[in-house]
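*Asks:* let's see this in three dimensions:
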Amino acid sequence: MFKKAILGITGFILVASCVSSKVYNDLEERYASLKEERNALADENQELKTANNGLENDLAALQKAHDDAVSERDRLRQEYTAAKKNLENLQESYNALEKNSSAAIAENSKKNRELLAELETKENALARESARLEELKKQLEARSRRVDELESLIASKEEAMKNLKDAISKALLDFEGNGLTVEHRDGKVYVSMENKLLFESGSWAVGSEGRRAVAELGKVLAQNPDISVLIEGHTDNVPYRGNGQIQDNWDLSTKRATAIVHILRENPNINPQNLTAAGRSEYAPVATNKTTQGKAKNRRIEVILTPKLDEVTRLLNEI
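*Replies:* Model prediction:
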């Protein structure tokens, strides 16, 4: 996605040679934002690789224990075969000496008893090792099944989030170009709405067009009850100087997030237990606060949709 965005921006610049400096600055900021998103995705990918390497190391250790058990079993089996062959040879010697000397017969009989005892000991050891090998094999198979199940579950949730992103993009198609973006990254769906779509300056009352956009989003969320919904309010770094109902940007960002929650609650099919409102104030910017355009991008509502991972956590604990 990052490469496509860069190619699109570059192509746009080449074609529109007469664009204004304001549009150029917007593109530069978009480029910087995309680089930040790429870096965040790379970090998340590295964490997933690290977790996967840990699982592979655990499987490798269990496989090694299994292989060691197989080697020990084979060694005991060889000793058992050799002992059995030796017993057969002694038995033949015993039969030959039986006719010649009672003393020799007694000595041979003693050796036979000793060898039989040794053989019985090795048989017992072989049986114990075979049982241990079978148990290790079962553990390896069970863990492999759980890893396969975990990979399948993660893949299905990733596919579900892609489908959710497509459904939201389709539902909010009318609002494209009005400060609204829908992205799928890090296994989550991010719906970002700039304040120009939702609020007047310094206000937390949602306008009619913004209310319509949130309601459309709510229709999609109502069809996905297994999704956790975090609504974050963000501001620029300009201190709030409104009326006494709001103390600062923290209050303003929280009230704006809560206002979105109230609109979503109007849809009776959305479980309120899935909703969380949070104010982030000015401390999670997506653009520089040194320009008017950057500040406009930072004044936004982000709706972060996350799949519920209870089953994934259970499988990880079992591995």
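*Asks:* going by C-alpha atoms from here, please, whenever you check contacts or count neighbours.
*Replies:* OK.
*Asks:* which one is T181 nearest to, not counting chain neighbours?
*Replies:* Using Cα to Cα, 6 or more residues apart in numbering and skipping the chain neighbours, the partner closest in space to T181 is S192 (5.3 Å).
*Asks:* now that neighbour: how far from S169?
*Replies:* Distance of S192 to S169, given as Cα to Cα, to the nearest Å: 11 Å.
*Asks:* quick one: common contacting residues for the two?
*Replies:* For the pair S192 and S169, residues contacting each of them under the criterion Cα atoms under 8 Å, 6 or more residues apart in numbering are V182.
*Asks:* hmm, back to that, for the residue nearest to T181, which three-state class applies?
*Replies:* Put simply, S192 is strand when judged by DSSP: H, G, I helix; E, B strand; the rest coil.
*Asks:* likewise for G210?
*Replies:* helix.
*Asks:* I'd like the distance between it and L198.
*Replies:* With the distance defined as Cα to Cα, G210 ends up 4 Å from L198.
*Asks:* what of L173?
*Replies:* For L173, the distance to L198 - Cα to Cα - is 16 Å.
*Asks:* want to put them side by side, so please do this one too:
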Amino acid sequence: MKKLILLGISSMFLLGSCVSKKEYAALEAKQKETQDLLNSATVKLNSCLEEKASASARATALEDRIADLRRSNENLIQSNKDLTILTSKGASNVEKTLESMKEKDLKISRLQDAMNKKDSVMLALVTSLKKEVGINDPDIEVNVEKGVVFISIADKLLFKSGSYVVNDRAKEVLGKVAKVVKSKPDFECMVEAHTDPVPYNKPPLIDNWDLSVKRATSVVRVLEELGVNSGKLIAAGRSQYVPIESNDTAEGRAANRRTRIVILPKIDEFYDMIEKEMKNLEAAGN
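*Replies:* Below you'll find the model as predicted:
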């Protein structure tokens, strides 16, 4: 290109000596136009070279990106396969867990039904006792305590002071209790006698333990005479050790001298019922 420029300049000098000024000016203008075109072409060439370099760089980057995407796609495909396997196993585990939860819920429901049935029976028993025994008597209390029904009878209704012989009025009350107990063959009846702490020593009895036990067995014998199954009866003496009032007053000591008749479901039969339900559920699951 430099040679071309020098050649043009030399030609102008040579022609200048043999051409007119007008022709020289025209040639000079032509030369300038040519030079401008050359400069423009040079700029475009450089721009094209830069664009080519940039395009080449972008193409290389795109190729690298495509390679990365292909690797990522392969990894995703493999991960999807692994996930499918895991999902299948997870679904199986979830299904087993749900089945186990259903079985547990069924067991809980069965046990709850059993407890509700027991509570319903106890409520009916309380209603029967209150109706038969007579809830209006202040010396007789019928209630439910910790899942069992009890009848608390004041000492003065059953025995004379210091005696363990059941009086005639007590037999009337015990007759009503016996009637309800006999109607519930799945229940046991525990007679629990309590005393105050005043020392007691009337042979053949030597202390309040003896007196409480003897009073309990006396009530049990009356219930036997009234037709209650002997195998359902329990005699228990508690002496002075479970007071419900302070023993500092005469009224408190009188309240503590009491006999409780506790009517409760046979615990072994209740647990047998639960065990039977559990076995039925296991058999159904298999």
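*Asks:* ok, L173 and L198 of the first structure, which is more surrounded?
*Replies:* Taking L173 of the first structure and L198 together and counting by other Cα atoms under 10 Å, L198 has the greater number of neighbours (26 against 14).
*Asks:* quick one, what contacts the counterpart of that one in the second structure?
*Replies:* Residue mapping for L198 of the first structure onto the second structure gives L158, with TM-score structural alignment as the criterion. Residues counted as contacts of L158 of the second structure (Cα under 8 Å, 6+ apart) are V166, N167, R169, A170, K171.
*Asks:* what's the local residue count around the residue nearest to L158 of the second structure when sequence neighbours are not counted?
*Replies:* Sequence neighbours aside, A170 is the residue nearest to L158 of the second structure in space, at 4.7 Å (criterion: Cα to Cα, 6+ apart). The criterion is other Cα under 10 Å. On that basis, A170 of the second structure has 17 neighbouring residues.
*Asks:* hang on, A170 of the second structure packs against D155?
*Replies:* No - taking contacts as Cα atoms under 8 Å, A170 of the second structure lies outside contact range of D155: 9.7 Å.
*Asks:* circling back: save the contacts of L158 of the second structure as JSON lines, and put in distance to D268 of the second structure too.
*Replies:* As requested, those are exported to JSON lines (distance: Cα to Cα, whole Å):
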{"residue": "V166", "distance to D268 of the second structure": "31"}
{"residue": "N167", "distance to D268 of the second structure": "34"}
{"residue": "R169", "distance to D268 of the second structure": "35"}
{"residue": "A170", "distance to D268 of the second structure": "31"}
{"residue": "K171", "distance to D268 of the second structure": "30"}
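*Asks:* and those residues, which two are furthest apart?
*Replies:* V166 and R169 (8.4 Å; Cα to Cα).
*Asks:* out of these two, which sits in the more crowded spot?
*Replies:* Taking other Cα under 10 Å, V166 of the second structure and R169 do not tie; V166 has more neighbours (18 against 12).
*Asks:* show me what contacts that one?
*Replies:* When contacts are counted by Cα under 8 Å, 6+ apart, V166 of the second structure touches L158, F159, S218, V219.
*Asks:* wasn't it part of a strand?
*Replies:* No - counting by three-state DSSP, V166 of the second structure is located in no strand; its state is coil.
*Asks:* how close does it get to V177 of the second structure?
*Replies:* The gap separating V166 of the second structure from V177 of the second structure is 15 Å, by Cα to Cα.
*Asks:* ditto for R65 of the second structure
*Replies:* Between R65 of the second structure and V177 of the second structure the distance, using Cα to Cα, works out to 94 Å.
*Asks:* those two: which is more packed in?
*Replies:* Per other Cα under 10 Å, whichever of R65 of the second structure and V177 has more neighbours is V177, with 23 against 12.
*Asks:* any idea what A254 of the second structure aligns with in the first structure?
*Replies:* A254 of the second structure maps onto A296 in the first structure when the alignment is built from TM-score structural alignment.
*Asks:* post-alignment, the strand or helix carrying that match versus the second structure, mean distance?
*Replies:* Assigning secondary structure by DSSP states H and E places A296 of the first structure in helix 292-298. After superposition onto the second structure, the average distance of helix 292-298 of the first structure to its aligned residues comes to 1.3 Å, using mean Cα distance after the TM-score superposition for the first structure.
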